[in-house]
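**Student:** Generate coordinates for the sequence data below:
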Amino acid sequence: MSTLYVTATEQRRKKRAYIVIAALSSLIIISFMISMNTGYIRLSPLDVLKTLFGGGTEKQELILFDFRLPRIVISVLIGAGFAVSGAIIQGLSRNPLADPGLLGINAGASLAVVLFISFYPATERGSIFLMPFLALLGAALTALLIFAFSYKRSHGLMPTRMILVGIAFAAGISATIQILQIRLDPNQFQFIAVWMAGNIWGTNWKFVLALLPWLLFILPFVFYKAKVLDALNLGDQLAAGLGAQVNKERAWLLAAAVGLAGSCVAVGGGIGFVGLIAPHVARRLVGPQHQALLPASALTGGLLVLVADTLGRWIIQPDGIPTGIVVAVIGAPYFLYLLSRSK
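**Tutor:** As a prediction, the model looks like this:
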């Protein structure tokens, strides 16, 4: 009888997950269409459809294909990357308040990119594809230092200590970035200031091509490791008892989280809270099992950043508000809500 009950419960959970994922996908498609109509130069839905099928004017094709579509695609990719990275870190640390931004991983990636931009213009040929590698290097070094300071041989990984160490590293790196900004010329300073605020500055297909391979390679690997994340979330001893090679699996999954966060920072700048909010919303919708949680987090993060970017372009025209600021307006109250409920 109990076996039948468990099976029925599992089937209901899977059905709910399919419904949620389908609903999130539909919302992304709807937001995608709305975003194509939003901007300083307005394109009606009919104009968008005509342009998509080759019936638009040369100006409409330029606006849609060269400016809006790349930015919309990048928004979804960045949101998915940050969200899955946050879900991984929350699972590994068993801390619901952990995310790449809070732990300082995003700050480490930002420092590497700022150092690069300080000496090499980011708009030159080849730099677009080099920046994700540099961001990954900065994020990886920061993550290694954070986990080294958070790990005790007698207690293992200490989640609370990891949060405190991450906040300290993030503060120190942010101060270093501000010092570096002093030596920049006005154009570089303005670019980095806007980029650090979370402005999606890549508005052509080169940036899509620079980011897409990272997500196409890392996301399937993370989805494949969903059951391993479930085991690690139970604790090291139980995970080892279930046959997981705890240290090896944790290292691979941490590398995946760092790779996702670093590559997204390189293109999207300092967009915070996505890795915190999206996994929490997804967990409320589909439950804690990572086979459903990871894709739901990716879709939730993509939807969040896409909506934030669309609102940022619509509120103040023609300049707009950086996407990171809009996400922060949404994310900061939610973070305080989570903090008030945490034990």
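**Student:** Please make it C-alpha for all contacts and neighbour counts, starting now.
**Tutor:** Noted.
**Student:** name the element L253 belongs to?
**Tutor:** L253 belongs to helix 246-268 when assigned by DSSP states H and E.
**Student:** In contact with the residue nearest the centre of the chain, which residues?
**Tutor:** Central residue of the chain (CA atoms, centre = their mean): F82, 1.2 Å from the mean position. Contacts here follow CA atoms under 8 Å, 6 or more residues apart in numbering; on that basis F82 touches P100, L260, A261, C264, V274, G275, G301.
**Student:** Turn those into TSV, including neighbour count.
**Tutor:** Formatted as TSV, those follow (neighbours: other CA atoms under 10 Å):
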residue	neighbour count
P100	31
L260	29
A261	30
C264	30
V274	32
G275	31
G301	32
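**Student:** Please, where are all the strands along this protein?
**Tutor:** Counting by DSSP state E, the segments of the chain that form strands are 151-152, 156-157.
**Student:** okay if I get those strands as JSON lines plus distance to Y334 and mean neighbour count?
**Tutor:** Output for the strands of the chain, formatted as JSON lines (distance: least, CA to CA, whole Å; neighbours: other CA atoms under 10 Å):
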{"stretch": "strand 151-152", "distance to Y334": "29", "mean neighbour count": "14"}
{"stretch": "strand 156-157", "distance to Y334": "26", "mean neighbour count": "14"}
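**Student:** Ok, which of those strands comes nearest T310?
**Tutor:** Among the strands of the chain, strand 156-157 comes nearest to T310, with 39.3 Å by CA to CA.
**Student:** Tell me how far G91 lies from V222.
**Tutor:** As judged by CA to CA, to the nearest Å, G91 and V222 stand 12 Å apart.
**Student:** what do you get for V246?
**Tutor:** 15 Å.
**Student:** Between these two, which is the more surrounded one?
**Tutor:** A count of neighbours by other CA atoms under 10 Å puts V222 above the other of V246 and V222, at 23 against 18.
**Student:** Next, the second sequence, to be compared with the first:
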Amino acid sequence: MNAKTLIIIASFLSTPAHAQGFAGLGTTADGFAVPDPNTQLTFPKDHGAHPDFRIEWWYLTATLKDEQQNPYGVQWTLFRLATSTDDGKGWNTPHIWMGHAAATSETDHVFAERIARGGIGQAGVESAPFSAWIDHWQLAESKETGTYSLHASSAGFSYDLKLLETGPLVLQGQDGYSIKSADGQASHYYSQPHFDAKGHIQFGDKRIPVQGNAWYDREWSSQPLSADQTGWDWFSLRFDTGAKLMGFVLRGEKENFTSGTWISPSGEPTPLAPGAFIAQPLHIHDVQGRTIPTHWQVELPEKDLSVEVKALNPNAWMGTNFSYWEGPVTVTGSHNGAGYLEMTGYE
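**Tutor:** Below is the predicted model:
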């Protein structure tokens, strides 16, 4: 689940945050397409945009280390929101684009955002060869098969990474149909969690060579939440064994909904039934006037997994137009590793 969708909707719709699901994500999908469990995802077509749907995103996070094994994280996200089903060209296009980028260390967290209209070429996505961009920020396929480049820069930071695919795409949920609530709201959702990453991060004038791993998510829908869901906690965890876990908790006013996917070292996904993924806060941290759970106990009994997930930098607050917490995490316990955590709705 990518929380950045909420930022676009909250910025351009007037729906109160909790009246129709978190940030309006529970509003009806009048006139827009809705996910269909019988849809078969096809590539490279589905790497591109889906303008019949109201919301979608292209989202990459990376956990990295420098030559001294100091840890870092980067985030790059592009979103598209259709404000109506009307056709339009140029400045009159109904499609709004937003980008978020961040770089995080144990002591620093810097971020930036950009907003654009796709109809004037300022932002967009091409499916083959793949390219997603907003202004000079870009995630793009290289000439060599299975390789990509990633770039973002703003005041105070920048990063450039080369990405190499090392495993297959993962269809989340049931063949890419990911259920988000007991009421049946859903999205189309796939991931590429198998990337080696190498390049550099720059904080101010300090340029740091780094390498590690990256995780890429793609998701689109028109009404992904139910009306009572007030926020979520989303985990992407990579273990030293080579296995991986995506899991999320969608917090409802009456009850929570959890789901996820276990990914074997070879890349074989096992969808998790609602309730199988368990995440409980262990420590609350004060961040920008909010109390945020930055230390968690995560369990998956069917895989004998019980781990502590702890923020690398508890102050990784994204003070964007609609604020949220997102940053790299360490993983210790029955399985060791690293990953990313995204949390919304902590107002």
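**Student:** TM-score of the superposition?
**Tutor:** Once superposed, chain against chain, the TM-score is 0.28 (TM-score structural alignment, normalised by the length of structure 1); 147 aligned residues with a CA RMSD of 5.9 Å.
**Student:** Which positions within the biggest helix by length in structure 1 qualify as buried?
**Tutor:** Looking across structure 1 with DSSP state H, the single longest helix is helix 2-36. Neighbour counts over helix 2-36 of structure 1 (16 or more other CA atoms under 10 Å) mark 13-14, 16-17, 20-21, 24-25, 27-28, 31-32, 35-36 as buried.
**Student:** quick one, helices of the stretch 101-250 of structure 2?
**Tutor:** Taking DSSP state H, counting those that start in this stretch as the criterion, the stretch 101-250 of structure 2 contains no helices.
**Student:** Can you tell me the element the closest residue to G99 of structure 2 other than its chain neighbours falls in?
**Tutor:** Excluding its sequence neighbours, the residue lying closest to G99 of structure 2 (CA to CA, 6 or more residues apart in numbering) is L78, at 4.5 Å. Here L78 of structure 2 sits within strand 71-82, counting by DSSP H and E.
**Student:** Tell me the one of the contacts of F82 of structure 1 nearest A210 of structure 1?
**Tutor:** Of all these, A210 of structure 1 sits closest to C264, with 10.0 Å by CA to CA.
**Student:** burial count for the closest residue to that closest one other than its chain neighbours?
**Tutor:** Nearest non-adjacent residue to C264 of structure 1, counting by CA to CA, 6+ apart: I78, 5.3 Å away. Residues within reach of I78 of structure 1, counting by other CA under 10 Å, total 30.
**Student:** Pretty sure the residue nearest to G99 of structure 2 sits against I134.
**Tutor:** Yes. At 7.4 Å, L78 of structure 2 and I134 qualify as touching, with contact defined as CA atoms under 8 Å.
**Student:** Next, show the common contact partners of the two.
**Tutor:** Taking CA under 8 Å, 6+ apart as the criterion, L78 of structure 2 and I134 both touch W97, M98, G99.
**Student:** Let me see the contact set for L272 of structure 2.
**Tutor:** Per CA under 8 Å, 6+ apart, neighbours of L272 of structure 2: G173, S259, G260, T261, W262.
**Student:** give me that answer again for 7 Å
**Tutor:** When contacts are counted by CA atoms under 7 Å, 6 or more residues apart in numbering, L272 of structure 2 touches S259, G260, T261.
**Student:** Now the element after the helix or strand where the first one lies, going C-ward?
**Tutor:** Meaning S259 of structure 2. For S259 of structure 2, the host element (DSSP H and E) is strand 257-263. Next helix or strand after strand 257-263 of structure 2 toward the C-terminus (DSSP H and E): strand 269-272.
**Student:** tell me what whichever helix or strand comes after that next one is packed against?
**Tutor:** Elements were assigned by DSSP H and E; along the chain past strand 269-272 of structure 2, the next helix or strand is strand 278-287. Where contact means 3 or more CA pairs under 7 Å, 6 or more residues apart in numbering; DSSP states H and E, strand 278-287 of structure 2 is packed against strand 290-300.
**Student:** Return the set of buried residues in the strand it packs on.
**Tutor:** Within strand 290-300 of structure 2, the residues that count as buried by 16+ other CA under 10 Å are I292, P293, T294, H295, W296, Q297, V298, E299, L300.
**Student:** Would you mark the buried spots in the helix or strand following that strand?
**Tutor:** Sequence-wise, the next helix or strand downstream of strand 290-300 of structure 2 (DSSP H and E) is strand 305-311. For strand 305-311 of structure 2, a neighbour-count test (16+ other CA under 10 Å) marks S306, V307, E308, V309, K310, A311 as buried.
**Student:** so strand 305-311 of structure 2 versus strand 290-300, what angle?
**Tutor:** 160 degrees (axes from the mean of the first three to the mean of the last three CA atoms, to 10 degrees).
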